[in-house]
Structure formats: C-alpha cells, structure tokens
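>>> Need coordinates for the following:
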Amino acid sequence: MELGKVLVYLGLFLLILGLLLLYFPKLFAWFGHLPGDIRLEREGLRLYIPLASALLLSLILTLLFNLLRR
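Take a look at the predicted model:
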C-alpha cells in the first residue's frame, strides 16, 4: 500500500511541475545559469553541465519529500 501512495504523490508532483513549466516557463529560467554551472558554446558544439543547479534542485526536492513524508 505504501508504494501506491508514493506513486500517487509522485504523479501529482510531476503533474504540478509539468503545468508550471508549461504555463510559467520563466519560473525555471535560472536552471543552468547559476554560478558553478558549466556552459561551453563553440561552433557545432553546445555543452551544458548544470552542477550548481542540480545541487540546488536536489536540496529543494530532499526538503520537500522529507516534509511530505512526515
């Protein structure tokens, strides 16, 4: 039964995130543009490695999931 709850919460979270990305794309414009993110742009090559953005997102999601679990 626990797995069912987790899947429902995950589905709701993804639905809300998808709607936010669809209707408010400027909310996430910071992703990939923080200090610590690696961006290489050359002719014929674009490389994005969002290290700082991924760490910040991981921290936010960890806090959110810990709050939902309690």
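>>> CA atoms for contacts and neighbours, from now on please.
Will do.
>>> Does residue 39 belong to a helix, a strand or coil?
strand (DSSP: H, G, I helix; E, B strand; the rest coil).
>>> Skip the chain neighbours and tell me the closest residue to it.
Leaving aside its sequence neighbours, residue 39 sits nearest to residue 48 (CA to CA, 6 or more residues apart in numbering; 4.7 Å).
>>> how about this one, so we can line them up?
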Amino acid sequence: MQSFEVIGRWLMFLGIGLVVVGGIFWIMGRLPALQNLPGTIKIEREGFTCIFPLAASILLSIILTVVLNIIARLGGR
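Okay, the predicted model is just below:
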C-alpha cells in the first residue's frame, strides 16, 4: 500500500489541475467570441436552452494537441 504522502501529493496535483481547468472554463465563458463561432448549434425552447459548441470543441482539441505534442517533444518522450 502506498504511503499517505504519495496519495496526498496526487490529490494536491489533482486539485491544482481542477482549479486550472475551472479557471480556463470560467475565462472562456466570459469571451463572447467563443460563443458565436460558426458551427455552434443552439437549440432554444420554452424554458430550455442547449448549446453544442462544435467549432469551439474542434479548435480547443487542435490547440491542446499542438501544445501537448510540443511538451512531449521537449520532455524527450
């Protein structure tokens, strides 16, 4: 069984990661340009609104792929 120190370290990294991801989503929610990209499907009915940000999802996927590939190459993996 792993020591509590190792488990605590993993929980700290997980918490920091969640704060960073939450901050990114918070900032993205305040940028109106990301909500009005072409390719965003918006369904509005009485008392119901559903938004599918397809273009933003594809854009985010491309950006993350490039960034993670750069990090992996710099890390020697």
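>>> Tell me how many other residues crowd residue 21 of structure 2.
Residues contacting residue 21 of structure 2 under the criterion other CA atoms under 10 Å number 12.
>>> Work out for me the element it sits within.
Using DSSP states H and E, residue 21 of structure 2 falls within helix 4-30.
>>> Translate the residue nearest to residue 39 of structure 1 into the numbering of structure 2.
Aligned by TM-score structural alignment, residue 48 of structure 1 pairs with residue 51 of structure 2.
>>> hang on, isn't its match packed against residue 40?
Yes. Between residue 51 of structure 2 and residue 40 there is a contact under CA atoms under 8 Å: 7.1 Å.
>>> For these two, indicate the residue with more neighbours.
More crowded of residue 51 of structure 2 and residue 40, by other CA under 10 Å: residue 40, with 16 against 11.
>>> how about the residue nearest to the more buried one when sequence neighbours are not counted, what does it touch?
Computed as CA to CA, 6+ apart, the closest residue to residue 40 of structure 2 that is not its neighbour in sequence is residue 53, at 4.5 Å. Residue 53 of structure 2 makes contacts with 35, 37, 39, 40, 41, as judged by CA atoms under 8 Å, 6 or more residues apart in numbering.
>>> make it 10 Å
Contacts for residue 53 of structure 2 (CA atoms under 10 Å, 6 or more residues apart in numbering) come out as 34, 35, 36, 37, 38, 39, 40, 41, 42, 59.
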